[in-house]
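Enquirer: The sequence and its predicted three-dimensional model are supplied below.
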Amino acid sequence: MAIKPELQDKFNTQFETPTPIQDAVWERLSDGEDIFGLAPTGTGKTLAFILPMLSRIDVKLKRTQVLILAPSQELAMQTTAVAREWGALIGVSVASLIGGANGRRQSDKLKKDKPHIVVGTLGRVLTMVDGGALKLNGLQTIIFDEADAMLTEERHDSLQELANQLPEDVQLGLFSATSGVDLKYVADTFHREVRPISVGTDAPASIKHEFQYVDQKARANMLIQLARNNQQALVFFNTISGLVNMQATLRHAHASVMSIGSNDKRQVQRADALRLFKKGEVTLLLVTDVAARGLDIEDLPLVVNAQIPQSKKTYVHRTGRTGRMGKPGRVLNLGNDHDIRDLKRELGDDFELVKAVNTFTQKADALIEKNKPERSRSDDREQTTTARVATKTAQNSAPVLPKAKSTPAPEVIEKPKKKKRSKVSKDKGKPKWANKRES
């Protein structure tokens, strides 16, 4: 049997049937095959590799047998939680190795517990290998989650360093929503021929893709209105600077907002932001593409591209945060005429983008009329002119609320400059196992 009975029983109580990617890879992974699993986002890829990996582990052997690598701290934490939940049924221990956490504590735990599964980011894993805390000589399987983001050219030196530490007969598993992986490079580096197994990379039909023409000020106003109407959304940015500036603007307007876009933040801060967003205590979560890779946020209603992605691959990964497992979802793309035209050209016929219905504009018009007080004819003419200008502005760009009911639109606040510290100050007290490649 591909999956151990205890795991299969739990799966059957939670799901009616395996998803196509789970059905396609369970037996192959259990048999030790080297595969590249391709499936749309939100189709159960994590359990597609977790359950057969758990089923292959010999719990009597106190050593690390499976290594799972993720491109971001958030995805590594999420995968760790899934592995621990299911592994507890059969006595499998799981450790998490991510940058931003206490490295000395991680090192001590590895030496003491010798976990069966290690989930982590590449930099921190290599640090633990270099320091002798993590032993890979007993490894039987290595999984690259979000493989198109893991096996990139800028990581080649680190990947080669990892490959040099792996046993010759290690099983290789790659998983992604897009096919942007150089399989020749994989074969040359890891000396394994992986077999592509695709169950389609098309966008789920349950997701509605919309666009709204905006300028910079209108973009901020749109996000402010989403927050004020308690419309929870994951908001994507192409750059850290764009995210930081927008977060300052939204906080100035007292919007409920947090972010996980910067790797400079402590891991606990990033974890808190994600936890509060999942609990519904934060309305807008601002993210960059790397930070949001593979995030599984149950029943997320809306993804907003505050900055339009430059490639179809990036668009697929972003939009996959909503509409997961066949549930309905919505994507709102904010940009000027040039941005939207380029996006439509990049996506081609695979995605149907429709003009968003601006419900906030309609609410603004209604509030203007409702709150209009009685006054003289001259004042009335002045008020009518003001209402027309406000309505026209809202229809052409961003939602506008009446002055009696809203705060003024905030100005963008530039990111404050950090005080420079000397190199001696920065490195003072750093443990030997810490280095710059952990992110």
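Expert: The structure has been received and is ready for your questions.

Enquirer: Going by C-alpha atoms from here, please, whenever you check contacts or count neighbours.
Expert: Will do.

Enquirer: Look through this protein and tell me its longest helix.
Expert: For the chain, the helix with the greatest residue count under DSSP state H is helix 377-396.

Enquirer: How are the helices of the stretch 1-150 of the chain distributed by residue range?
Expert: 5-14, 20-30, 45-56, 73-87, 103-113, 122-130, 147-150 (DSSP state H, counting those that start in this stretch).

Enquirer: Same list (those helices) but as TSV, adding mean neighbour count and distance to residue 141.
Expert: As requested, the helices of the stretch 1-150 of the chain are exported to TSV (neighbours: other C-alpha atoms under 10 Å; distance: least, C-alpha to C-alpha, whole Å):
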stretch	mean neighbour count	distance to residue 141
helix 5-14	12	19
helix 20-30	19	9
helix 45-56	23	8
helix 73-87	21	15
helix 103-113	15	18
helix 122-130	21	15
helix 147-150	21	15
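
Enquirer: what about those helices, which gets the closest to residue 178?
Expert: helix 147-150 (7.0 Å; C-alpha to C-alpha).

Enquirer: Burial check on residue 206, number of neighbours?
Expert: Neighbour count for residue 206, taken as other C-alpha atoms under 10 Å: 15.

Enquirer: which residues sit in contact with the closest residue to it other than its chain neighbours?
Expert: Among residues not flanking residue 206 along the chain, residue 328 sits closest, at 4.8 Å (C-alpha to C-alpha, 6 or more residues apart in numbering). Residues near residue 328 by C-alpha atoms under 8 Å, 6 or more residues apart in numbering: 206-207, 301, 322.

Enquirer: Take this one as well and set it beside the first:
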Amino acid sequence: MNEIKELQETNIEKFKDYPLDSSIKRALSELGFKQPLEVQAKVIPMILEGKDLIVKSQTGSGKTAAFAISLCQKIDVELESPQVLVLSPTRELTEQVKQDIYDIGKYKGLKCCALYGKQPMEQQRKELKQNTPHVIVATPGRMMDHILNKNVKLHDIKYLVIDEADEMLIMGFKEQLEAIIKKIPKDRVTLLFSATIPDEVHFLSQEYLRNPENIEIEPQVSNLEKIEQIYYAVDGLKKVDFIKKVIEREHPRKAIMFCNTQEQVTNLFEIFRKWGNFTCAVHGGMDQQMRTEKLTAFKRGEYKMLIATDVAARGLHVQGITHVINYGVPFEHEQYVHRIGRTGRVDQHGIAITMVIPSEMARFHDLETFLGYKIPCKGGHVDRRPKVDSTQKKGRERYKAGNRGQKALVQFNAGRSNSSLKTSDFLAAIRHVNGICNENIGKVDIRESVTNVEIFDGKEDIVIKALKTKKIKGKLYRVKRG
């Protein structure tokens, strides 16, 4: 214990100086981990000491390694039973976290598994029984399925990690999270990681964490400030040839090209495959095993470019992405931010390029309004240097929590007793209202027969007017001021 307190008080500059097993240090060395990032330096000593934590840290800050390194150290490999449960919002993030934990703990003999949908339950049940993991990484829905089917024993769980907590609550996993937490021992360490701490995350932490330490990692440079954003106005019939020229001139070391449809992914992959064997593709219609194999190969550097739908926009953390290319303007403004956030991570700069055809120009200008700045048009000129347009800085405050105006309540006559709607259903409906963005929406409070939604910045009348004629999950609900 004294060693850990000394660790907290000392600014350790290298992982080799941490009190970690030699097997973990060997894995970290092979992975290229030399000096801890800020979130790792603050989090690792506290997890080793056994404290509950609430960590506010943006995506790409190194938080996964922060809890993975610590928990690999704490796990008793001689105990053939699950000791760590990590809950994450998406299949892709679940697989990513599982791989990260395996890579760090492999020489210690640590076993882990990933549980998520679109994969046979029976296959996962056999893995849980025959190859009892020390660590389970799971989406809440699939974890609940295994608990209800009595496929997993959780009596030895000593650590619970709730990763991307804000995303899980936005996606409507609150009830499943609470049900899972009630099934694991109360005598545990709980670690909550979130890019933002909205009210729902705060309430969750109050309910299930014991005297947690709060750690907030402020990015030295906003992710968006590290990304040069440009667009090209192109003719739809010439877009493929034009994008080839852009790629040839940019020479990206590693790139992701996002498409709006599965059909676009398939067609572009067939075209790019003829130019050379440097491209792979993933989309939601592919077999899960095939998607996982392609994503793993891309991360390992076997391919220079990944062509994908937005299935890869969230939870895909790949080091060294130099370019993000939007083959078309995304339909959701928030999706643009998630896409381009695949580059410019940690201490790197990146370039985000968007191809805009005439029919998308109005949607593109709406995107600029949402961002709060103009994205420069490069025409036919390609500038390789990742410089940042100064006007982009004006919009960065839009992504900081708490920067909201006056609050009002909008009430729907739909609650637990008279509807099957979830938090995510209300959020999805409101987000599709013209003029409404994430920052305008607050807490969703589902009660017995009504649901109250916080709306900021005087936008409640816009929401009420739109939702009076807009169906939610195929049904109209009465809506008024709360």
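Expert: That came in fine, so what should we check first? Just so you know, these numbers come straight off a predicted model, no measurement behind them.

Enquirer: quick revisit: now do the longest helix of structure 1: which range of structure 2 does it align onto?
Expert: Counting by TM-score structural alignment, helix 377-396 of structure 1 lines up with no residues of structure 2.

Enquirer: now stretch 104-112 of structure 1: which residue numbers in structure 2?
Expert: Aligning stretch 104-112 of structure 1 against structure 2 (TM-score structural alignment) gives residues 122-130.

Enquirer: By how much does the matching stretch deviate from structure 1 on average?
Expert: Superposing on structure 1 places stretch 122-130 of structure 2 at an average distance of 2.1 Å from its equivalents, by mean C-alpha distance after the TM-score superposition for structure 1.

Enquirer: Give me the contact list for that stretch.
Expert: Under the contact criterion C-alpha under 8 Å, 6+ apart, stretch 122-130 of structure 2 has outside partners 113, 115, 146, 151-152.

Enquirer: Among the residues you listed, which one has the most neighbours?
Expert: So for these (other C-alpha under 10 Å), the most neighbours sit at residue 115, 27 neighbours.

Enquirer: tell me the contacts of the nearest residue to that residue once chain neighbours are set aside?
Expert: Spatial nearest neighbour of residue 115 of structure 2, chain neighbours left out: residue 138 (4.6 Å); criterion: C-alpha to C-alpha, 6+ apart. For residue 138 of structure 2, the contacting residues are 85-88, 94, 114-116, by C-alpha under 8 Å, 6+ apart.

Enquirer: CSV for those residues, including distance to residue 127 of structure 2?
Expert: CSV is the format used below for the contacts of residue 138 of structure 2 (distance: C-alpha to C-alpha, whole Å):
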residue, distance to residue 127 of structure 2
85, 16
86, 17
87, 18
88, 19
94, 16
114, 10
115, 10
116, 13
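
Enquirer: which one of those residues is nearest residue 272 of structure 2?
Expert: Comparing the contacts of residue 138 of structure 2 against residue 272 of structure 2 with C-alpha to C-alpha places residue 94 closest, at 29.2 Å.

Enquirer: Let me see the ranges of the strands in the stretch 351-482 of structure 2.
Expert: Using DSSP state E, counting those that start in this stretch, the strands of the stretch 351-482 of structure 2 run over 407-412, 441-446, 451-456, 479-481.

Enquirer: most packed of the ones you listed?
Expert: Of these, the one with the most neighbours on average (mean count of other C-alpha atoms under 10 Å) is strand 451-456, at a mean of 22.

Enquirer: Could you tell me where that strand falls in structure 1?
Expert: By TM-score structural alignment, strand 451-456 of structure 2 lines up with nothing in structure 1.

Enquirer: Mind giving me the packing neighbours of that strand?
Expert: Helices and strands touching strand 451-456 of structure 2, by 3 or more C-alpha pairs under 8 Å, 6 or more residues apart in numbering; DSSP states H and E, are strand 407-412, strand 441-446.

Enquirer: If we use 10 Å, what do you get?
Expert: If contacts are counted by 3 or more C-alpha pairs under 10 Å, 6 or more residues apart in numbering; DSSP states H and E, strand 451-456 of structure 2 sits against strand 407-412, helix 423-431, strand 441-446, helix 460-467, strand 479-481.

Enquirer: Same list (those) but as a markdown table, adding distance to residue 43 of structure 2.
Expert: As requested, those are exported to a markdown table (distance: least, C-alpha to C-alpha, whole Å):
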| stretch | distance to residue 43 of structure 2 |
| --- | --- |
| strand 407-412 | 34 |
| helix 423-431 | 31 |
| strand 441-446 | 28 |
| helix 460-467 | 40 |
| strand 479-481 | 43 |
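
Enquirer: hmm, back to that, to residue 255 of structure 1, which of the helices of the stretch 1-150 of structure 1 lies closest?
Expert: Comparing the helices of the stretch 1-150 of structure 1 by C-alpha to C-alpha, helix 73-87 comes nearest, at 23.5 Å.

Enquirer: so where is the closest one in structure 2?
Expert: Using TM-score structural alignment, the partner range for helix 73-87 of structure 1 is residues 91-105.

Enquirer: what's the closest non-adjacent residue to the residue most central in space within structure 2?
Expert: Nearest residue to the geometric centre of structure 2 (C-alpha atoms, centre = their mean): residue 315, 3.8 Å. Spatial nearest neighbour of residue 315 of structure 2, excluding adjacent residues (C-alpha to C-alpha, 6+ apart): residue 93 at 4.3 Å.
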